[in-house]
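Asks: sequence plus predicted model, see below.
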Amino acid sequence: MADVLIIEDDATIRTALVRALTARGHSAMTSPTAMDGLQSLVAHRPDVVLLDLGLPDLDGSALLAMIRAVSDVPVIVVTARDDGAEIVSLLDAGADDHLVKPFAIDQLEARIRAVLRRTTTTPATGPLVVGGLVIDARARTVTLDAEPIDLSPREFDLLHHLAERAGEVVSKRQLLSEVWHLPYGGADRSVDVHLHWLRRKLGETAEAPRYLHRVRGVGVRLAAPDAATGAPADGS
């Protein structure tokens, strides 16, 4: 069961969520404003945050950035805004999942279970090593040739996902489903953008790849420089 922090300004919704979550064995605390929520996060270190976007003192997207500056806690955005572009932006900024109001409590509980599975899974074999890359999922750190690389949460998740499948070609459809947790569609451009940023931080380009190789019409493959053979690569 999870300790859940609900950051929501609507008292009726707060009460309903607390009642429903506690009935399912979770513990729940609430905050009606962004700054109160941030203070509760730091003080109580919950397992999951449910974050409403329409807060009275600060937009939830701004609070998300503040949360990510101090914590890797899973954040599920709960919003009445059904804007696909905004949702993609929030996921790129570090949200782990989202729900559009109104929603069933069973949906919320399933999302909580899913984000906890993703964030509490302990790597069985320690850090992943691909050539000079070392990806440590426990510490969420990456080094390249013993030098640390500063990645955003989404960049880290993308690189870790590819490293778990080093040498394999992974499609955009798979990445959107398994890293972004989105259906394939208009959001696939987000994969290209993040691969571009990731290449820059790895000191390479699509035209001269070392680790990240795009396979035309198929997907992308992460491989150590001396193992990067196979299908030809091209820019994204």
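Replies: Great, that's in hand.

Asks: please count neighbours and contacts with C-alpha atoms only from this point.
Replies: Fine.

Asks: so who does the spatially most central residue of the chain touch?
Replies: Most central residue of the chain, judged by C-alpha distance to the mean C-alpha position with CA atoms, centre = their mean, is residue 96 at 4.4 Å. Going by CA atoms under 8 Å, 6 or more residues apart in numbering, residue 96 touches 74, 75, 76, 77, 115.

Asks: relative to residue 35, how far out is residue 64?
Replies: According to CA to CA, to the nearest Å, residue 64 and residue 35 sit 11 Å apart.

Asks: what do these two both touch?
Replies: Joint contacts of residue 64 and residue 35 (CA under 8 Å, 6+ apart) do not exist.

Asks: the more surrounded of the two?
Replies: Taking other CA atoms under 10 Å, residue 64 and residue 35 do not tie; residue 64 has more neighbours (20 against 16).

Asks: just how off-centre is the strand or helix carrying residue 189 within its chain?
Replies: In the assignment (DSSP states H and E), residue 189 maps to helix 188-201. Distance of helix 188-201 from the chain centroid (CA atoms, centre = their mean, to the nearest Å) equals 14 Å.

Asks: from the contacts of residue 96, list just the buried residues.
Replies: Buried residues within the contacts of residue 96, counting neighbours by 16 or more other CA atoms under 10 Å: 74, 75, 76, 77, 115.

Asks: quick check, residue 143 in contact with residue 133.
Replies: Yes - using CA atoms under 8 Å, residue 143 is in contact with residue 133, at 5.7 Å.

Asks: between those two, which one's more packed in?
Replies: Neighbours per residue, other CA under 10 Å: of residue 143 and residue 133, the larger number sits with residue 133, 22 against 16.

Asks: ok, the closest residue to that one other than its chain neighbours to residue 191 distance?
Replies: Nearest residue to residue 133, sequence neighbours excluded (CA to CA, 6 or more residues apart in numbering): residue 144, at 4.6 Å. Between residue 144 and residue 191 the distance is 22 Å, computed by CA to CA.

Asks: switch the contacts of residue 96 over to JSON lines; also include secondary structure and distance to residue 55.
Replies: Formatted as JSON lines, the contacts of residue 96 follow (DSSP: H, G, I helix; E, B strand; the rest coil; distance: CA to CA, whole Å):
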{"residue": "74", "secondary structure": "coil", "distance to residue 55": "19"}
{"residue": "75", "secondary structure": "strand", "distance to residue 55": "15"}
{"residue": "76", "secondary structure": "strand", "distance to residue 55": "15"}
{"residue": "77", "secondary structure": "strand", "distance to residue 55": "12"}
{"residue": "115", "secondary structure": "helix", "distance to residue 55": "23"}
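
Asks: next up, a structure to set beside the first:
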Amino acid sequence: MKLLVADDDPQLVRALRITLASQGYTVVTAADGAEAVRVAASEHPDLVLLDLGMPQVDGLDVIHALRGWMDGPIIVVSGRTGSGDKVDALDAGADDYVTKPFQMDELLARLRALARRTSAAPSEPSVTFGDVAVDLAAHTVVRGGEAVHLTPTEWRMLEFLVRNPGSLVTRQTLLREIWGTDQATDTGYLRLYMSQLRKKLEPDPSHPVHLLTESGMGYRLTP
């Protein structure tokens, strides 16, 4: 896989380039937001690691620009720890959010999980709930006759719930499925992703009838 690392911290970029190259990834880099968009357009990376607070063009604007034509995963790697920043990044189209400082092994695990999900080839039929149709084979979601765009992480969360209709799916199970590690901890990401899915798929996101929360346990999909 080819990865774009976009960050204005040269020491971090150097460390990531060395570590990722040792894991077999091809790495291209950018030191500011404008360069990130240019490099992405010319190099066509499979996945982007992106800082939010970069010169020239802010990371959120970079995400918006990339999502105009790029479907590959985007992982935000940022020192901004506020929940508002995370929500904004996910709303813009990011698939994951890693807070600095981070453990390199956790970042590598998330990269592997995203790579597995992106390259997977499900062969399941369509499943419907309410006015939503989910085609597991084609990786498409249609609501009321209109196509709905999901990020890779949103898709994976919905896919796992769809494959277990009516059953309680625990938070730990979802964390393991999404990030590919038993050591993953719930830092609020699941709630953010579920909120995004409800905005896109529920008639009234504040009063969901299909994507339900089981307090203290996990989530359940009901027809």
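Replies: Right, received. Where do you want to start? A quick note: this is a predicted structure, and the numbers were derived from the prediction, not measured.

Asks: TM-score, when you put one on top of the other?
Replies: TM-score for the superposed pair, counting by TM-score structural alignment, normalised by the length of the second structure: 0.75. Supporting figures: 216 aligned residues with a CA RMSD of 3.5 Å.

Asks: hmm, back to that, determine which two of the contacts of residue 96 of the first structure are furthest apart.
Replies: 77 and 115 (12.0 Å; CA to CA).

Asks: list residues touching both of these two?
Replies: Shared contacts of residue 77 of the first structure and residue 115, defined by CA under 8 Å, 6+ apart, comprise 96, 97.

Asks: surely residue 7 of the first structure and residue 48 touch.
Replies: No - under the criterion of CA under 8 Å, residue 7 of the first structure is not in contact with residue 48, lying 10.9 Å apart.

Asks: so for these two, which sits in the more crowded spot?
Replies: More crowded of residue 7 of the first structure and residue 48, by other CA under 10 Å: residue 7, with 29 against 23.

Asks: show me where the second structure has helices.
Replies: Assigned by DSSP state H, the second structure shows helices spanning 10-22, 33-43, 59-67, 83-92, 104-119, 152-162, 171-179, 189-201.

Asks: how about CSV for these, with distance to residue 125 of the second structure added?
Replies: As requested, these are exported to CSV (distance: least, CA to CA, whole Å):
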stretch, distance to residue 125 of the second structure
helix 10-22, 36
helix 33-43, 34
helix 59-67, 27
helix 83-92, 28
helix 104-119, 18
helix 152-162, 11
helix 171-179, 21
helix 189-201, 19
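
Asks: looking at these, which is closest to residue 212 of the second structure?
Replies: Residue 212 of the second structure sits nearest to helix 189-201 of all the helices of the second structure, at 9.1 Å, using CA to CA.

Asks: packing partners of that closest one?
Replies: Applying 3 or more CA pairs under 8 Å, 6 or more residues apart in numbering; DSSP states H and E, we find helix 189-201 of the second structure packed against helix 83-92, helix 152-162.

Asks: of all the ones you listed, which lies closest to residue 69 of the second structure?
Replies: Of all these, helix 83-92 comes closest under CA to CA, at 13.4 Å.

Asks: what helices or strands is that closest one leaning on?
Replies: So helix 83-92 of the second structure, by 3+ CA pairs under 8 Å, 6+ apart, packs with helix 59-67, strand 96-99, helix 189-201.

Asks: for the second one, give me every contacting residue.
Replies: Residues lying outside strand 96-99 of the second structure but in contact with it, judged by CA under 8 Å, 6+ apart, are 74-81, 86, 89-90, 107, 153.

Asks: now those residues in a markdown table, with distance to residue 58 of the second structure?
Replies: Output for the contacts of strand 96-99 of the second structure, formatted as a markdown table (distance: CA to CA, whole Å):
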| residue | distance to residue 58 of the second structure |
| --- | --- |
| 74 | 15 |
| 75 | 15 |
| 76 | 12 |
| 77 | 13 |
| 78 | 12 |
| 79 | 14 |
| 80 | 13 |
| 81 | 16 |
| 86 | 14 |
| 89 | 11 |
| 90 | 15 |
| 107 | 22 |
| 153 | 22 |
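
Asks: which among those gets closest to residue 162 of the second structure?
Replies: Among the contacts of strand 96-99 of the second structure, and counting by CA to CA, the member closest to residue 162 of the second structure is residue 153, at 14.2 Å.

Asks: and the closest residue to that closest one other than its chain neighbours, how far is that from residue 21 of the second structure?
Replies: The spatially closest residue to residue 153 of the second structure, leaving aside those adjacent along the chain, is residue 95, at 5.2 Å (CA to CA, 6+ apart). In this view, residue 95 of the second structure and residue 21 of the second structure are 22 Å apart by CA to CA.

Asks: count the neighbours of the residue lying closest to residue 61 of the first structure once chain neighbours are set aside for me.
Replies: The shortest distance from residue 61 of the first structure to any residue other than its chain neighbours is 6.4 Å, reached at residue 53 (CA to CA, 6+ apart). Counted with other CA under 10 Å, the neighbours of residue 53 of the first structure add up to 22.

Asks: again with residue 84 of the first structure
Replies: The number of residues near residue 84 of the first structure, taken as other CA under 10 Å, comes to 11.

Asks: what of residue 57 of the second structure?
Replies: If we define neighbours as other CA under 10 Å, then residue 57 of the second structure has 16 of them.

Asks: contacts only, for the closest residue to it other than its chain neighbours.
Replies: Leaving aside its sequence neighbours, residue 57 of the second structure sits nearest to residue 33 (CA to CA, 6+ apart; 4.3 Å). Residues in contact with residue 33 of the second structure (CA under 8 Å, 6+ apart) are 6, 54, 55, 56, 57, 58, 59, 62.

Asks: what about the fifth one, distance to residue 184 of the second structure?
Replies: When distance is defined by CA to CA, residue 57 of the second structure is 32 Å away from residue 184 of the second structure.

Asks: out of the helices of the second structure, nearest to residue 1 of the second structure?
Replies: Among the helices of the second structure, helix 104-119 comes nearest to residue 1 of the second structure, with 8.3 Å by CA to CA.
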